[in-house]
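>>> based on what follows, work out the 3D shape:
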Amino acid sequence: MSPDRENQSRPKVLVVGATGYLGKHMIQCLHRRGYWVRVLVRDESRLADVKDLVDEVFVGEATKPESLIGVCDGIEIVFSSLGITRQKDGLTYQDVDYGANKNVLDLAIRSGVEKFLYVSALNADKLPDVKILAAKEHFVSELRESSIDSIVVRPNGFFSDMKEFLSMARGGRVYLFGDGEYRSNPIDGTDLANFCIDQFSFRNTCVDIGGPDVLTANEIADLAFAATGQKRRVTYIPLWITKALLFGMRKFTGVETHGPIEFFLTVLTMDMVAPSTGTRRLADFFQDEAKTEQSQR
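Predicted structure coming up:
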């Protein structure tokens, strides 16, 4: 089969948010599973470690629709994990998590894209007062009301988010909220990417997903101490302190300052448990990260 005919037979996916943690895992998994991949990026240099796995690079800014003309042409499925944790460069959560995704959605509809998969966050639909989550769910509403077949995936926290536990353990002390018994099941990037690809066969669905192990914050701290070889030292922060801090920050700082803290203080002081998938375990991730750091010293 000629290269042109082979490319025509491979399902074509546009990856938006390609330079992020999940985006890079998605590129790797799509390539491994035989998809043709176009990526939308602002800075092509940030693709260096996965560029060889990409069939086509489209340089543009999702917040600027005039730079996106043609990005969805010939595409069958759009995957987007585009979003920001911190507001910067004058851009708000509404500008990016909602507005930039809406720009891509509009072009996807015009180009006849069959499906659009968007990655939100676990419990985003239940926490409307958290600004970053409100922006994500604003787009979810827009997507589900559109004419395109929509797939919404709401994952739990990523393994990469858990690195803060390792950092604290290396420093000799981990700080936890309440009694440390809030539960979560964070998910590995490869497991999540493969789960998202599996969802391509569905239409107009919303699904929550997490990793294979449901762990308390205490148990995550123990895994971090074990990986770093440090003695267990934990300080528990009363919940009233976190509530007072969040109240004060909302009152006296702008959302660009309190937005990320608002998000993390909210999700770390409640159970965050989703249906489980995958095989990659947080204990192994911590051990691998600790070994990598030691080898780099």
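>>> only C-alpha atoms from now on, for both contacts and neighbour counts.
OK.
>>> show me the strands in the stretch 1-150 of the chain, by range?
12-16, 36-41, 56-59, 77-80, 115-119, 149-155 (DSSP state E, counting those that start in this stretch).
>>> K88: how many residues sit nearby?
Taking other CA atoms under 10 Å as the neighbour definition, K88 ends up with a count of 11.
>>> the structure of the following sequence is requested for comparison with the preceding one:
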Amino acid sequence: MILLAGAAGTLGGAVARALKREDLKFIAIDVNADKLKTIEGLAEKTAVCDMSKKESLSGILKGVKTVISTVGLQRESENVTYMDVDYQGNKNLLDEAKAQGAEQFIYVSALATKEDAPRKVHQAKWLMECALRDSGMNYTIFRPSGFMTDYIWYFGKEMKSKDTFEILGTGEMKVQPIHIDDLGTCIAKAVENKKAYNKAFPVGGPEQMTLNQILEFYQEFFNRNVHIVRTPLEEAEKRGMPKDFLLRMKTDSVCDITDVKNTFGLKFRSLKDCVKEVDWSKV
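Below is the predicted model:
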């Protein structure tokens, strides 16, 4: 049996669908009871669980061989931090998995995660990666560069409907977003896959583009002349943009995907192809 944590999130849902396609039975847990109902037909069982509280995990992992965690905080608040969720919540899950005899832990981290990472989210994820490596369990780590959903449902929607689009920085930052279903398929194919044991996979889409190139593509695709406003990061910081987010805009988010493609035998979809598949009349 597999346990999927964070199952009600966007990535969690993609993993749930991929597990179903692979005919793999799983238990789905999430802190959001309402959203969890949307995948009830895919999972063998669902359970509301707050991983920040160890007692919430009691009994849930009995008989589970593989644990998958897509759990991560999108943005910190006064009450909840990356350390609370990305590290401690996942660490609680890891501890319970070990106690119950699970054999594999698949964890979704992020591309820039490393020991000396400047962003707090990556610092928290690094601690979780270290805990996994020290756990004695078979682990598989995925470090996605970013998801196409941001570049389709925000960039695309704005470029289709607005006359002005604001971008932070010069626009020369390079990105390599992956389709969320492609990552979901990778994760499902990593289950009990010895080729994926004790490895960390950088993962992204098949093309690297600057933000300016993405905007140029949308201008041509929609045949629109949208005015692009490039706001310096220093000015954005003065306006109150979170510093942790602005740090993200200072570094390219690209990677070599040779290893992940060879291991799982997949062909990833490009952003341009995915944009062309959208029914924009309904957006």
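>>> so what number do they get for TM-score?
The TM-score (TM-score structural alignment, normalised by the length of the second structure) is 0.86; 270 aligned residues with a CA RMSD of 2.3 Å.
>>> returning to that earlier point: possible to save the strands of the stretch 1-150 of the first structure as CSV with distance to Q94 of the first structure and mean neighbour count?
Listed next are the strands of the stretch 1-150 of the first structure as CSV, based on distance: least, CA to CA, whole Å; neighbours: other CA atoms under 10 Å:
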stretch, distance to Q94 of the first structure, mean neighbour count
strand 12-16, 17, 24
strand 36-41, 19, 23
strand 56-59, 22, 16
strand 77-80, 15, 23
strand 115-119, 15, 24
strand 149-155, 18, 23
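>>> adding distance to D161 of the first structure, write those strands out as CSV.
Compiled in CSV, these are given as follows (distance: least, CA to CA, whole Å):
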stretch, distance to D161 of the first structure
strand 12-16, 20
strand 36-41, 23
strand 56-59, 28
strand 77-80, 19
strand 115-119, 16
strand 149-155, 12
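>>> how about the equivalent of Q94 of the first structure over in the second structure: what's its closest non-neighbour residue?
Q94 of the first structure maps onto M83 of the second structure when the alignment is built from TM-score structural alignment. Among residues not flanking M83 of the second structure along the chain, A124 sits closest, at 5.2 Å (CA to CA, 6 or more residues apart in numbering).
>>> now stretch 83-90 of the first structure: buried residues?
Going by neighbour count (16 or more other CA atoms under 10 Å), the buried part of stretch 83-90 of the first structure is 83-84, 86-87.
>>> of those residues, closest to S167 of the first structure?
For those, the closest approach to S167 of the first structure (CA to CA) belongs to R86, at 20.2 Å.
>>> list the contacts of the closest one.
256-257, 259-260 (CA atoms under 8 Å, 6 or more residues apart in numbering).
>>> so which of those residues are in helices?
Judged by DSSP state H, those include 256-257, 259-260 as members of helices.
>>> which one (most neighbours) among those?
G259 (22 neighbours).
>>> pretty sure that one sits against A134.
No - G259 of the first structure is beyond contact range of A134, at 11.2 Å (criterion: CA atoms under 8 Å).
>>> contacting residues for the equivalent of L117 of the first structure over in the second structure?
Under the alignment (TM-score structural alignment), L117 of the first structure pairs with I106 of the second structure. Neighbouring residues of I106 of the second structure by CA under 8 Å, 6+ apart: 66-69, 139-142, 187, 190-191.
>>> just flag the most distant two among these.
T66 and F142 (15.1 Å).
>>> could you look up the SS state of the residue lying farthest from the centre of the second structure?
In the second structure, counting by CA atoms, centre = their mean, N225 sits farthest out from the average C-alpha position, at 32.1 Å. Here N225 of the second structure is coil, with the state taken from DSSP: H, G, I helix; E, B strand; the rest coil.
>>> quick one: what's aligned to it in the first structure?
Aligned partner of N225 of the second structure by TM-score structural alignment: K231.
>>> ok, E166 of the second structure next?
By TM-score structural alignment, E166 of the second structure lines up with Y175.
>>> residues touching that match, list them.
For Y175 of the first structure, counting by CA under 8 Å, 6+ apart, the contacting residues are 168, 234-237.
>>> can you list the residues you listed in TSV and add secondary structure and distance to E289 of the first structure?
Converted to TSV, the contacts of Y175 of the first structure look like this (DSSP: H, G, I helix; E, B strand; the rest coil; distance: CA to CA, whole Å):
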residue	secondary structure	distance to E289 of the first structure
M168	helix	14
V234	strand	21
T235	strand	23
Y236	strand	25
I237	strand	27
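>>> and in the second structure, which of these remain?
Counting by both residues aligned by TM-score structural alignment, their matches' CA atoms under 8 Å, those that remain in contact in the second structure are 234-237.
>>> these: which two are farthest apart?
V234 and I237 (9.7 Å).
>>> what sits in contact with each of those two?
In contact with both V234 of the first structure and I237: 175-176, using CA under 8 Å, 6+ apart.
>>> more neighbours, the two?
V234 (17 against 14).
>>> how much space between that one and N101 of the first structure?
Distance, V234 of the first structure to N101 of the first structure, using CA to CA, to the nearest Å: 40 Å.
>>> same deal with P65 of the first structure?
On the measure of CA to CA, P65 of the first structure and N101 of the first structure end up 10 Å apart.
>>> mapped onto the second structure, which of the contacts of R86 of the first structure hold?
Where the second structure agrees (both residues aligned by TM-score structural alignment, their matches' CA under 8 Å), the contacts of R86 of the first structure reduce to nothing.
>>> noted, bye for now.
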